[in-house]
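J.: The following block contains a protein sequence and its predicted model.
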Amino acid sequence: MSKQVLVFAPQLKTLGGGEYVTLKMIECLKNLGLKVKLATFKPPKWSLLKDFFGYLPEVSWLPLCQQAENLPSYIRDLLTYTHLKARKKKWLLINAIANEMPIPSHISYIHALHFARPLIIPSSSEVGVSKKVVGARLRSKYLALSLKLSKDVLAASNFTASILYQLTGIQATIVYPPCKMLLYEPEGKHKIVITISRFSREKNLNLVLSIAKCLRDVKFMVVGGMSDAFYYEELCKEIKRRSLNNVHMIPNPPRRIYEDLVSRSMVCLHTTLYDSFPISLVEALSAGAVLVVHKSGGPWKDILKERQGLYGYAYQSVDEAVSYINGLISDEKLYREIAERAYKRAYAFSENKFKQRFSSIVLRHLK
């Protein structure tokens, strides 16, 4: 096969894991000496991406079947696949965010399967909503048909791979996302609880406010990309209504501010249910922030290895989360012991680990 690679995704405009993994894929491919192009529907927001992630690989951009962007997803995907099909014989095609646009490729990377939540969340009110359940089942069948035409399907976590197998019968290869190791300074810690998340409704950030209400002597920081301005405004109004002077929100922070906040935080609180593999949690681990996550998904299964108190804690209620955070903040000896183990655990998900794993898969296709 030619040493030309086309990496494609619907868009690169938010500051999430999908964007970061796509950029790291491109960097890895270029380090292999390959000619790489990036294709998205609209030009990426390069300055925003560089400010937040701290770097950008040099890459040529191509428009990805622009006439298909605003069509229903199934039609959009079919037209885009037809558009890319001619390149498939000469180029290595990598679908960097295949969960959003499951177009058959040589390599397809699945970050998360949020659409499947009505089928996998136990005792969820969503399960009783037939429209959502039917939609999730139809999406599962469509995903199975599309991905079975891909040569290699990669998943960001064991949790995501297990759901993919349940829904489609496809066995994915686990390739954890690349996670930057931050500076760990034990003496520079403060009583800060940081939540790293896009401001988006499915991230369940209202839970931060409920927990902060019970721990008013602790500072809570919420930092991340701005995806939903209306939701952000709702949170601001709720903070004011509850007089939560200990809660601060910072949307779209520059990378240096983000890293400084993480390095000073003792605890990293994650509120999303059934998440796949948040890169930010590993970055927080590497900086010695102890994780307090919901007892579900990749944070519990992959990162904490389903063990309480080893690298962090998993909660199922507000009271549990409050108890864990209070224990860590008030007991420095306990915090230090877990933070040391957490710091070492982070290196299992380093950028070098990703590069080695991803490169070996790419090189197999080029033989």
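T.: Good, I have the coordinates.
J.: Please make it C-alpha for all contacts and neighbour counts, starting now.
T.: Fine.
J.: mind listing what's buried in stretch 121-137?
T.: 126-127, 132-133, 136-137 (16 or more other Cα atoms under 10 Å).
J.: Tell me if I'm right that S2 and L93 touch.
T.: No. Using Cα atoms under 8 Å, S2 is not in contact with L93, being 10.9 Å away.
J.: These two - which one has more neighbours?
T.: A count of neighbours by other Cα atoms under 10 Å puts L93 above the other of S2 and L93, at 22 against 13.
J.: Which residue ranges of the stretch 201-350 of the chain form strands?
T.: 219-224, 247-251, 265-269, 290-294, 312-315 (DSSP state E, counting those that start in this stretch).
J.: now for these, which one comes closest to Q356?
T.: Taking Cα to Cα, strand 290-294 is the member of those nearest to Q356, at 26.5 Å.
J.: which residues touch that closest one?
T.: 266-274, 281, 284-285, 299-300, 311-316, 321, 324-325, 335, 338-339, 342 (Cα atoms under 8 Å, 6 or more residues apart in numbering).
J.: Please flag which of the residues you listed sit within helices.
T.: Taking DSSP state H, the ones among the contacts of strand 290-294 that sit in helices are 281, 284-285, 321, 324-325, 335, 338-339, 342.
J.: Take this one as well and set it beside the first:
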Amino acid sequence: MKSAERDAFKSDALVAHHFWNTAGGSELLSASVALAFSLIGYMPTLVSVSKIDDLVIKKSFGIDLSSFPRTHAAISINSFGLMMRILLRREINKVIKSTDPEFLFVDSPFYDGNKVRKNGIKVIEYIHFPIEAYFMSLNDRKINLNGDPYIKENYNGIIGSLYFSMFGKISSKFKRENPFDSAHLVLVNSEYVAKIVSSIYSQKPKVLNPPIPPNNINPSELKDFSSRENSIVLLGRFSREKRYHWVIENIVPKVVNEVGDSKFYFVGYSKGRRSASYVNELVSILNKLNISYSFDIRKNARVYLLENLDKEIVNEVLRRSKVLLHATINEHWGISIAEGMSFGLPVVIHKSGGLWSDLALAGKSGVGYENAEEAIQEIVKLINDEKTWRHYSSMSLRRSDDLRIEKFVQRFNEYIKKM
């Protein structure tokens, strides 16, 4: 939006997110916040570094942002998402000069808290993960993140590690200092992240779990145990931190040996050279292990690599499968896991991160593992034991029901009222 266009509206709430053109967890969260503001009586203005793609958000999550005003810089450096976060600070400063909002919601540490507060704006900072923690000394953050597998897998290799290190040096000049001094309300996505934030700043944030996309399946359409395939589904973008390579190498052969008719669906978003390179790596591993695979769900194979599927086809895969496996370590939150649970899928996840603390509820609502042998054992048991499957299926449905968009809006409104 040009500056002249900005002058033409008065915004009640700014919702600032650096990139609205993909179907990730942070995009779902920001879109849900914009929707929540509108439902409780505030007109949200979307703030972005790059142009906002309403169609991607609506198609992926069922949230229509097209009626909301927005402003964005004419910048798009998709391959450098970390750097785009830093640029969000500049865009926020530009917008508050020409608008008079009551609220600023931002899911990034890159904003000038003092400047925003001086304008009488109430600041809500949502922390998916305090990325500054990776660049602090152990003494400062009081929790050991050295060698964190999530970062190690995501920014592996010389170029990746150099990029992450460079981001750390540059970002320190543009981020706010203490979020509790800069924002009136600090929210996080899970108890896992709340613990890390508390260890750094000695204050506890409020936990607001992201919702399940409102365009999810009707529970009445779910299949029971006997109507499902002996299939395992992994849901998430094609990226190294999802550890699909680890699953193919360590899980697939042994599960197939135990359950002869089992199959694996790897379903995810894939875009750009980085994703394409990772898919090629997976194909190379499958060929080396002589495991049949296909990119077409209609063909007969042991493993399916399913990229950028329409929502209806993703829903069908989730509906027909028996187990949802997640291999990422220390993931902060997982919209794919929450979504899979709403299909009545028992979840098998690593005992780490926000997924274990807030989705599996440390074993109450899902099954956990620490190594490949434990994961295999739990998968095979869920496929073969109907009683165990029914128990965890019902627990998944119960947990996912508490993550519906209506409850998210209600909780968000409660926090707003207290500000």
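T.: Great, that's in hand. Note that the coordinates shown come from a computational prediction; the quantities given were computed from them, not determined experimentally.
J.: Any idea what the TM-score is?
T.: Once superposed, the chains reach a TM-score of 0.85 (TM-score structural alignment, normalised by the length of structure 1), with 359 aligned residues with a Cα RMSD of 3.3 Å.
J.: one step back: can you redo the strands of the stretch 201-350 of structure 1 as a markdown table with distance to S360 of structure 1 and mean neighbour count?
T.: Below are those laid out as a markdown table (distance: least, Cα to Cα, whole Å; neighbours: other Cα atoms under 10 Å):
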| stretch | distance to S360 of structure 1 | mean neighbour count |
| --- | --- | --- |
| strand 219-224 | 32 | 22 |
| strand 247-251 | 37 | 17 |
| strand 265-269 | 33 | 28 |
| strand 290-294 | 31 | 29 |
| strand 312-315 | 32 | 23 |
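J.: Dump these to CSV, plus distance to G54 of structure 1.
T.: Shown next, in CSV, are the strands of the stretch 201-350 of structure 1 (distance: least, Cα to Cα, whole Å):
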stretch, distance to G54 of structure 1
strand 219-224, 14
strand 247-251, 16
strand 265-269, 20
strand 290-294, 24
strand 312-315, 28
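J.: To F159 of structure 1, which of the ones you listed lies closest?
T.: strand 290-294 (13.8 Å).
J.: which residues of the stretch 1-150 of structure 1 fall in strands?
T.: Using DSSP E, counting those that start in this stretch, strands in the stretch 1-150 of structure 1 cover 4-8, 35-40, 60-63, 92-95, 107-110.
J.: now the ones you listed in CSV, with distance to A229 of structure 1?
T.: Shown next, in CSV, are those (distance: least, Cα to Cα, whole Å):
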stretch, distance to A229 of structure 1
strand 4-8, 27
strand 35-40, 24
strand 60-63, 27
strand 92-95, 29
strand 107-110, 27
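J.: Let me know which of those strands is the nearest to S157 of structure 1.
T.: Comparing the strands of the stretch 1-150 of structure 1 under Cα to Cα, the one sitting nearest is strand 107-110, at 9.0 Å.
J.: so where is that closest one in structure 2?
T.: Using TM-score structural alignment, strand 107-110 of structure 1 corresponds to residues 124-127 of structure 2.
J.: contacts for that stretch?
T.: 103-109, 179, 183-189, 193.
J.: from these, which single one is nearest G236 of structure 2?
T.: Out of these, the member with the shortest distance to G236 of structure 2 (by Cα to Cα) is N189, at 17.8 Å.
J.: Structure 1: which residue goes with T71 of structure 2?
T.: Per TM-score structural alignment, T71 of structure 2 is aligned with P63.
J.: so what's its match up against?
T.: Neighbours of P63 of structure 1 in contact, by Cα under 8 Å, 6+ apart: 39-43.
J.: and with 6 Å instead?
T.: 39-41 (Cα atoms under 6 Å, 6 or more residues apart in numbering).
J.: Leaving out sequence neighbours, find the closest residue to M83 of structure 2.
T.: Closest residue in space to M83 of structure 2, ignoring its immediate chain neighbours: F167 at 6.8 Å, by Cα to Cα, 6 or more residues apart in numbering.
J.: Let me fix that, I meant to ask about F180 of structure 2.
T.: F180 of structure 2's closest residue in space is V186 (Cα to Cα, 6+ apart), at 6.6 Å.
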